[in-house]
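Undergrad: Show me how the following folds:
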Amino acid sequence: MFAGVDLDPLRFEGSLVRIRGWVDERDGPRIEVTHPEQIEVLATP
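TA: Okay, here's the model as predicted:
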């Protein structure tokens, strides 16, 4: 799904983002992002 929208995760480096999803305890707290719609950029450097 991410390749179809040309989304590069490295472009978020240094940005403030909001990720929506379920918090999972596997390997520590995390959210698995499966859809681009889960990512919201709040501020960029």
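Undergrad: can we go C-alpha only for contacts and neighbour counts from here?
TA: Noted.
Undergrad: buried set for the helix or strand hosting residue 17?
TA: Under the criterion of DSSP states H and E, residue 17 resides in strand 16-19. Buried residues in strand 16-19, counted by 16 or more other CA atoms under 10 Å: none are found.
Undergrad: who does that strand touch, helix- and strand-wise?
TA: In this structure, strand 16-19 makes packing contacts with strand 39-43, judged by 3 or more CA pairs under 8 Å, 6 or more residues apart in numbering; DSSP states H and E.
Undergrad: To compare against the first, here's the next sequence to fold:
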Amino acid sequence: PYTISQVGFESGFNNKVTFYKTFRQYFQCTPLEYVSRLERERALMS
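TA: Down below sits the predicted model:
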């Protein structure tokens, strides 16, 4: 699996700060919060 920083780089962001700011504007949470939310939802579905 990719790290959050790798996802940002693969998405075309050249630095972590810009990726985090853009992600937060779009999803209203940090990338780590988003991943945690997905993991909780997957656990509930299984």
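Undergrad: So after superposing, what's the score?
TA: Here the TM-score for the pair of chains, by TM-score structural alignment, normalised by the length of the first structure, is 0.19; 20 aligned residues with a CA RMSD of 3.7 Å.
Undergrad: that older thread, in terms of secondary structure, what does whichever helix or strand comes after the strand holding residue 17 of the first structure contact?
TA: Moving toward the C-terminus from strand 16-19 of the first structure, the next helix or strand (DSSP H and E) is strand 23-24. Strand 23-24 of the first structure is packed against strand 30-31, with contacts defined by 3+ CA pairs under 8 Å, 6+ apart.
Undergrad: What segments of the second structure are helices?
TA: For the second structure, helices defined by DSSP state H occupy the ranges 4-10, 16-27, 31-45.
Undergrad: Can you add mean neighbour count and give the ones you listed back as JSON lines?
TA: Listed next are these as JSON lines, based on neighbours: other CA atoms under 10 Å:
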{"stretch": "helix 4-10", "mean neighbour count": "15"}
{"stretch": "helix 16-27", "mean neighbour count": "14"}
{"stretch": "helix 31-45", "mean neighbour count": "12"}
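Undergrad: quick one: contacts for residue 18 of the first structure?
TA: Taking CA atoms under 8 Å, 6 or more residues apart in numbering, we find residue 18 of the first structure in contact with 38, 39, 40, 41, 42.
Undergrad: tell me, how many neighbours does the last one end up with?
TA: Using other CA atoms under 10 Å, residue 42 of the first structure is surrounded by 9 other residues.
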